[in-house]
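Engineer: below are the sequence and a predicted model for it; my questions follow.
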Amino acid sequence: MRTLILGLTATALIATAAQAATYRLGGLEVAQPWSRPAAAGVNGAGYMTVTNRGAVPDTLTAIESPAAKKVEMHRSSMSGGLMTMQQVDSVLLPPGKAITFAPAGYHVMLIGLAKAQKTGDVVPATLVFKSGARLKIEFSVGMGPAGGAAPMGAMSMDHKNH
């Protein structure tokens, strides 16, 4: 029992530390990148907050990761009581503004995961910006900063038809 409690405490501390990660490059900042647990071969999702602390706009144009066959940026929106998702080619980052990638909004799709993402894992990624900046980050695999979210496999998210 004592070993179990120590193990759970260590896991919670590691997850909290990973979720609190902030990455900076010039005026660009990425805070709390995280991803839900997901099985190998299926799609995963990544979330984060990207802030442009610089004086000029920039644009997030791509995200790369060796953890998936393909990485895309998507945006979910509610219209007429229906949730829809569409791929976006880029995300504008106005100066002094934060753009949140979260469930039911902008999100990163990790398509065709090379291996299972388990709680406590990290998923390496590189964010590519129009300015030429390339920022390496790691998505912390867990249930997110708020906790309680369902793993990708438990959600009904069809990304084949858009």
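Structural biologist: That came in fine, so what should we check first?

Engineer: from here on, contacts and neighbour counts on C-alpha atoms
Structural biologist: Fine.

Engineer: the residue nearest to M73 when sequence neighbours are not counted and R2, how far apart?
Structural biologist: Excluding the flanking residues, the one nearest M73 by C-alpha to C-alpha, 6 or more residues apart in numbering is V108, at 4.7 Å. Distance, V108 to R2, using C-alpha to C-alpha, to the nearest Å: 39 Å.

Engineer: out of the two, which sits in the busier spot?
Structural biologist: Comparing V108 with R2 by other C-alpha atoms under 10 Å, the one with more neighbours is V108, at 23 against 7.

Engineer: mind checking how far that one is from K69?
Structural biologist: The value you get for V108 to K69, if C-alpha to C-alpha is used, is 13 Å.

Engineer: do A17 as well
Structural biologist: Counting by C-alpha to C-alpha, the gap from A17 to K69 is 28 Å.

Engineer: structure B:
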Amino acid sequence: MTSRILVLLGAALLSTQALAQVSVTDPWIRATVPVQKSTGAFMGVKSAQPARLVEVRTEAAGRAELHEMAMDGQVMRMRRVDGIELPAGKPVNLASGGYHVMLFDLKRQLKEGESVELVLVVQDAAKKRQEVKVAVPVKPLSYSAHSGH
């Protein structure tokens, strides 16, 4: 009986360790003005194993979507995507002008200096899902990740 419990505990530790292999770097959300109902969230996401970012949730917005900005001829277009591939060990940058997160139907103004929790849902090759909670700082309207902070 004791050995069975140890095996189960060991398996639980290994599965927890396997799921905890997604990291997020430099997250930020653009601040809003009082009547604004949408904004963007940006960050770096890296998975140790091949995975796919499939969903984002937050209490601060009515809905959160994964988006991509891409050129369509001479026009830059933004469109919703069902997921973003996370190749094993390679960082994926969610940034203005490419893949990013859009927050719609904001429930309140997002002010510089506060933090908003996002839940990233990542799916592995076996279709198992992991939730990664991230406290994301709200940056000024004029902030750009490329401006040297």
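Structural biologist: Alright, I've got the coordinates. Given the structure is predicted, the values throughout are model-derived calculations rather than measurements.

Engineer: rewinding a little: so what corresponds to the residue nearest to M73 of the first structure in the second structure?
Structural biologist: Per TM-score structural alignment, the equivalent position to V108 of the first structure in the second structure is V101.

Engineer: how about N43 of the first structure?
Structural biologist: So N43 of the first structure corresponds to S38, using TM-score structural alignment.

Engineer: contacting residues around that match?
Structural biologist: By C-alpha atoms under 8 Å, 6 or more residues apart in numbering, S38 of the second structure lies in contact with T32, M102, L103, F104, D105, L106.

Engineer: closest to Q21 of the second structure among those residues?
Structural biologist: M102 (24.1 Å; C-alpha to C-alpha).

Engineer: and what about the closest residue to the match of N43 of the first structure other than its chain neighbours, helix, strand or coil?
Structural biologist: Closest residue to S38 of the second structure apart from its sequence neighbours, by C-alpha to C-alpha, 6+ apart: F104 at 4.5 Å. The three-state label given to F104 of the second structure by DSSP: H, G, I helix; E, B strand; the rest coil is strand.

Engineer: tally of neighbours for F104 of the second structure?
Structural biologist: 17.

Engineer: likewise for E68 of the second structure?
Structural biologist: 20.

Engineer: which parts of the second structure are helices?
Structural biologist: 2-19 (DSSP state H).

Engineer: so the strand ranked longest in the first structure matches what in the second structure?
Structural biologist: Identified as the longest strand of the first structure according to DSSP state E is strand 68-79. Counting by TM-score structural alignment, strand 68-79 of the first structure falls onto residues 61-72 of the second structure.

Engineer: mean per-residue distance, the matching stretch to the first structure?
Structural biologist: Compared with the first structure after fitting, stretch 61-72 of the second structure deviates on average by 0.7 Å (mean C-alpha distance after the TM-score superposition for the first structure).

Engineer: cool, thanks, signing off.
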